[in-house]
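Enquirer: Next comes the sequence, and after it the predicted model I'd like to discuss.
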Amino acid sequence: MSTAPTRATLGASSFTASALGLGLMGMSDLYGAADEAESIATIHAAMDAGITLLDTGDFYGMGHNELLIREALRGHNREDVEISVKFGAQRGPDGSWLGIDSSPAATKTALAYTLRRLGTDHIDVYRPARLDPNVPIEETVGAIAELVKAGYVRHIGLSEVGAETLRRAAAVHPISDLQIEYSLLSRTLEAEVLPAARALNIGVTAYGVLSRGLLSGHWTSDREVSPADFRGHSPRFQGENLNHNLRLVEALRVIAEAKGATVAQVAIAWVASRGSDIVPLVGARRRDRLAEALGALDVTLTTADLAAIEAAVPAGAAAGDRYAAAQMAHLDSEH
């Protein structure tokens, strides 16, 4: 039986949630088809195991993910979970990406629709999904601060922004957490972004802890990827990049097996070991994958283990960027 997640308090705003969260994107979008009944069962299993932090975006399946959460929470106490919502990504009816809009009016409009889809009167953490190049971060945070004052939002978060943006945002209103990709294969935040967040008392909710499945221990070089799965276009999953990255996974597997753990469990435990101010988000879409992820809570990494992991997968060892060039251009955190 896996250990239940402890509680974590993030940021100056004292946002409290489970120390392991569930990222729901793949249940609606971007990873190919998902089973809705299994998705809801997985959310229920996560809640039963003590996971209370549910992370979504209003653009995941163009609202489908929020409706999925609403259905999963039917008959449950809303106060038993913390819902984190990203907004601002604009999409067409064909699913195409149209840019970012986190202007004050768009921010408030998006929240109105999110509250209706979720069937709730408040969001625990509300955050722009990316920095809008046309809107100063002060204006976006100021608009969310008005929503906090009105009781519609409890905490303000950010996503994939750099150190200077963090500082500017925190000058307007306390920021609970920065959501950003962090894994053994994605560590660029360690240079400037993470130190800035810590100096500002801003926590981190880390997504992509298994690097989109690369670090799951289940990915193979001959796996067929559906046209609806964005990993088919991700640089890390292409050609020799993929072969190189899978060799890193096999080096990690040796360490995991010596500990009686899986590759995924060691990868999640490594992120969790980075600090009590970091909450890993696991993107399990099925109950068996969730059970495996929860097993990471029982993995204790010693100093020797951490040294072995660093030797097997050194910082910067991944081949290929974490997104295609067009998406990388939207990451303030990488500039």
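Expert: That came in fine, so what should we check first?
Enquirer: contacts and neighbour counts: CA atoms only from here.
Expert: Fine.
Enquirer: Leu147 in helix, strand or coil?
Expert: Using DSSP: H, G, I helix; E, B strand; the rest coil, the three-state assignment for Leu147 comes out as helix.
Enquirer: structure B:
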Amino acid sequence: MKYVQLGKTGPSVSTLGLGCMGMSGLYGPSDRKESIATIHAAMDAGITLIDTGDFYGMGHNEMLIGEAAKGVDRDRVVLSVKAGALRDVAGGFNGIDNRPAALKNFIAYSLQRLGVDYIDIYRPARLDPDVPIEDTVGAIADMIKAGYVRHIGLSEVGADTIRRAAAVHPIADLQIEYSLISRGIEDTILPACRELSIGITAYGVLSRGLISGHWQKGHGTTAGDFRAFSPRFQEGNLESNLALVEALRGVAETKGVSVAQIAIAWVAAKGSDIVPVIGARTVERLEEALGSQAVHLNPGDLSAIDAAIPKDAAAGGRYPEAMLAHMDSEK
């Protein structure tokens, strides 16, 4: 495993991160024993960046990570926590609350569930339209002074918001979706982050399994699985997107690697300031993802990949239209 500093001021992290959202139900049922085994295997492989959200399973995910990391040297784990998303009893989402008082309340519960004294990177999950980003960042800066947070991150915000946030306090990284079929950040967001020396932690690098090489037409989704209403998994769009995956499979086979490995390696190859965060839920999928670290893509490979999956080739949006309408990164 290799390591890189997140941005100019962030922590040193592994060049591959583990995103744990799928271990708490948002992609259908998960196995607790397998989830903990996967977290342990990631740590054993040298992965230090562990990403979660206090609203994943309404606290379940943080407790799971806390259990898995119990007894592990605290310096070996870089905990990235998103906050601010509100849930209801049925599991639905009720908007965003990034008021300073709310965030200071949320972190108190996160520290308890994770079983730690501080969080390495704390970030609002989305922009709260009713709270200036300056107030949100200022509140997290207060928590840094109090010793409860080490670094500030952002998530799914646009270039203007990034600049406003960075004017208040140094920002370690922006967490945002980035993959072969989700390349919107290349236009203004990625340049803004590079201008300000802010790292990128890229989630959705396999587009929720769609471009992993394992998803097939006919695969079902259960109640509560995001993919059940994701536009790219809907009939018509799915067939078109899987055709792109088959084109990518040809490039992967030429390299002697899997589709997932070449898709992850492509994200990593877009810059040393970009850290792919993979959502492996099993040791098997984690091991496949780890194999991407050994994949070197030369200019010819990158050209072949772009020919297989041109920019904006995906059918359907990365989120439903109603959700995209509220995302600052899409404005």
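Expert: Done, it's in. Given the structure is predicted, the values throughout are model-derived calculations rather than measurements.
Enquirer: Post the TM-score for the overlay when you can.
Expert: After superposition, the two chains reach a TM-score of 0.99 (TM-score structural alignment, normalised by the length of the second structure), with 331 aligned residues with a Cα RMSD of 0.6 Å.
Enquirer: you'd agree Asn243 of the first structure is up against Ser221?
Expert: Yes - using Cα atoms under 8 Å, Asn243 of the first structure makes contact with Ser221 at a distance of 6.7 Å.
Enquirer: of those two, who's got more company?
Expert: More crowded of Asn243 of the first structure and Ser221, by other Cα atoms under 10 Å: Asn243, with 16 against 13.
Enquirer: Give me the nearest residue to the equivalent of the more buried one over in the second structure, chain neighbours excluded.
Expert: In the second structure, the residue matched to Asn243 of the first structure (TM-score structural alignment) is Glu239. Counting by Cα to Cα, 6 or more residues apart in numbering, Lys217 is the residue found nearest to Glu239 of the second structure once chain neighbours are left out, at 7.2 Å.
Enquirer: For burial, what's the neighbour tally of Ile51 of the first structure?
Expert: Using other Cα under 10 Å, Ile51 of the first structure has 25 neighbouring residues.
Enquirer: In the second structure, point me to whatever sits opposite it in the alignment.
Expert: Using TM-score structural alignment, Ile51 of the first structure pairs with Ile47 in the second structure.
Enquirer: On the three-state scheme, that match is what?
Expert: coil.
Enquirer: how close does it get to Gly199 of the second structure?
Expert: 17 Å (Cα to Cα, to the nearest Å).
Enquirer: follow-up on the earlier one: doesn't Leu18 make contact with the match of Ile51 of the first structure?
Expert: Yes - here Ile47 of the second structure reaches Leu18: they are 7.3 Å apart, a contact under Cα under 8 Å.
Enquirer: The stretch 151-300 of the second structure: strands as residue ranges?
Expert: If DSSP state E, counting those that start in this stretch is used as the criterion, the strands of the stretch 151-300 of the second structure fall at 173-177, 199-203, 274-278.
Enquirer: got the contact list for the lengthiest helix in the second structure?
Expert: The longest helix of the second structure (DSSP state H) is helix 237-255. By Cα atoms under 8 Å, 6 or more residues apart in numbering, the list of residues contacting helix 237-255 of the second structure from outside reads 210-211, 213, 216-217, 231-232, 258-259, 262, 301, 304-305, 308-309, 314-316.
Enquirer: let's go with 7 Å and repeat that
Expert: The contact list for helix 237-255 of the second structure, computed with Cα atoms under 7 Å, 6 or more residues apart in numbering, reads 211, 213, 232, 258-259, 262, 304-305, 308-309, 314-316.
Enquirer: Equivalent analysis for stretch 217-226 of the first structure, please.
Expert: Gly32, Gly213, Gly232, Leu242, Asn243, Val249, Val263, Ala264.
Enquirer: Give me the neighbour count for Ala163 of the first structure.
Expert: Per other Cα under 10 Å, the neighbour tally for Ala163 of the first structure reads 21.
Enquirer: give the contact list for it.
Expert: Ala163 of the first structure makes contact with Glu192, Val193, Ala196, according to Cα under 7 Å, 6+ apart.
Enquirer: ok, back up a step: now check the first structure for the residue matching the residue nearest to Glu239 of the second structure.
Expert: So Lys217 of the second structure corresponds to Ser221, using TM-score structural alignment.
Enquirer: list the contacts for the residue most central in space within the first structure?
Expert: The centroid of the first structure falls nearest to Tyr207 when counting by Cα atoms, centre = their mean (2.8 Å). For Tyr207 of the first structure, the contacting residues are Gln179, Ile180, Glu181, Tyr182, Pro280, Leu281, Val282, by Cα under 7 Å, 6+ apart.
Enquirer: what residues are up against the last one?
Expert: By Cα under 7 Å, 6+ apart, the contact set of Val282 of the first structure is Gly21, Leu22, Gly23, Tyr207, Val209.
Enquirer: That one -> the second structure?
Expert: For Val282 of the first structure, the residue aligned by TM-score structural alignment is Ile278.
Enquirer: Pull up the gap between its match and Gln261 of the second structure, please.
Expert: Counting by Cα to Cα, the gap from Ile278 of the second structure to Gln261 of the second structure is 11 Å.
Enquirer: How about Ala308 of the second structure?
Expert: 15 Å.
Enquirer: what's the answer for Ala247 of the second structure, then?
Expert: 15 Å.
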